[in-house]
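In: Next comes the sequence, and after it the predicted model I'd like to discuss.
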Amino acid sequence: MSWLYLGIAVIFEVAVGMAAGQAQGFTKLSWTIGTLVSGAIATFFLSLALLTFDVGIGYALWTSLAGVGVVIIGALLLSQRLTWKKLLGIAVVIAGVVGLNLAGTA
């Protein structure tokens, strides 16, 4: 169940990144509210996941996977360029997440 909670937390953290980008320094009220509400939901589900995960592992998984998600969504929906350097960075992050997960279970 903790993986489900973590997945939900990641989805809402991606929403935080996307909404914050549209909030224009918190000058757009609806996007600001979306950022804050998404952040609260993401943090709530992260806290549930951390009942099982070590804090360092859970937080690293959450932020890393959300960061990759924001880059991918930005490329798919916002016409942001996905260069080979970004792809390499994503691969390194994923390798790190796998490594942390394996280290957390040993």
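Out: Here it is on my side, so go on.

In: drop to CA atoms for contacts and neighbour counts, all remaining ones
Out: Fine.

In: contacting residues around the most centrally placed residue in the chain?
Out: Centroid-nearest residue in the chain: residue 66, 1.6 Å away (criterion: Cα atoms, centre = their mean). By Cα atoms under 8 Å, 6 or more residues apart in numbering, the contact list for residue 66 reads 10-11, 13-14.

In: Which single one of those residues is nearest to residue 55?
Out: residue 10 (15.0 Å; Cα to Cα).

In: give me the element that closest one is part of.
Out: Residue 10 belongs to helix 2-22 when assigned by DSSP states H and E.

In: Summarise which helices and strands the following helix or strand past that helix is packed against.
Out: On the C-terminal side of helix 2-22, the closest following helix or strand by DSSP H and E is helix 29-49. Here helix 29-49 touches helix 2-22, helix 55-77, going by 3 or more Cα pairs under 8 Å, 6 or more residues apart in numbering; DSSP states H and E.

In: Second structure follows, compare the two:
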Amino acid sequence: MSWLVLILSGVFETVWAAALGASKGLSRPVPAVTFVLALALSMGGLAYALREIPLGTGYAIWVGIGTIGTALYGIVVLGDSASAARITCLALILAGVVGLKLLH
């Protein structure tokens, strides 16, 4: 159960990051409220998952999911660059996250 919660918390990290950007400095109410709610769910889920998952592993995986998710959101929705170098770097982050899970 902790791993599922950790994964969902990483997804909520992507949500709060996207909402923070959309809030334009927390000046737009709907994205600002979305940011606060997603942040609370993300942090709460991380805290729950770390009861059973080692801190270094859990935090790295949580950040990795958020990083990859936010970068993909930027590429797909916001039109950020999808250069080969960026995709390669995202693949390396993914490899590190998978490696941490497998070596746990």
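Out: Okay, I see it. Being a predicted model, the structure only gives us computed values, none of them experimental.

In: what would the contacts of residue 66 of the first structure look like in CSV with neighbour count and distance to residue 46 of the first structure?
Out: Below are the contacts of residue 66 of the first structure laid out as CSV (neighbours: other Cα atoms under 10 Å; distance: Cα to Cα, whole Å):
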residue, neighbour count, distance to residue 46 of the first structure
10, 25, 8
11, 19, 11
13, 27, 10
14, 26, 13
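
In: From residue 4 of the second structure, how far off is residue 73 of the second structure?
Out: Separation of residue 73 of the second structure from residue 4 of the second structure (Cα to Cα, to the nearest Å): 21 Å.

In: More neighbours: which of these two?
Out: The neighbour comparison of residue 73 of the second structure against residue 4 (other Cα atoms under 10 Å) goes to residue 73, with 17 against 11.

In: Show the contacting residues for the more buried one.
Out: residue 18.

In: contacting residues around the helix holding residue 10 of the first structure?
Out: Residues outside helix 2-22 of the first structure that contact it (Cα under 8 Å, 6+ apart) are 26, 28, 31-32, 34-36, 38-39, 41-46, 48-53, 58, 62-63, 65-67, 69-70.

In: buried stuff in that helix?
Out: 2, 5-20, 22 (16 or more other Cα atoms under 10 Å).

In: Please apply the same query to stretch 79-94 of the second structure.
Out: For stretch 79-94 of the second structure, burial by neighbour count (16+ other Cα under 10 Å) applies to 87, 90, 93-94.

In: hmm, which of the contacts of residue 66 of the first structure are common to the second structure?
Out: When you map the contacts of residue 66 of the first structure onto the second structure and apply both residues aligned by TM-score structural alignment, their matches' Cα atoms under 8 Å, the shared contacts are 10-11, 13-14.
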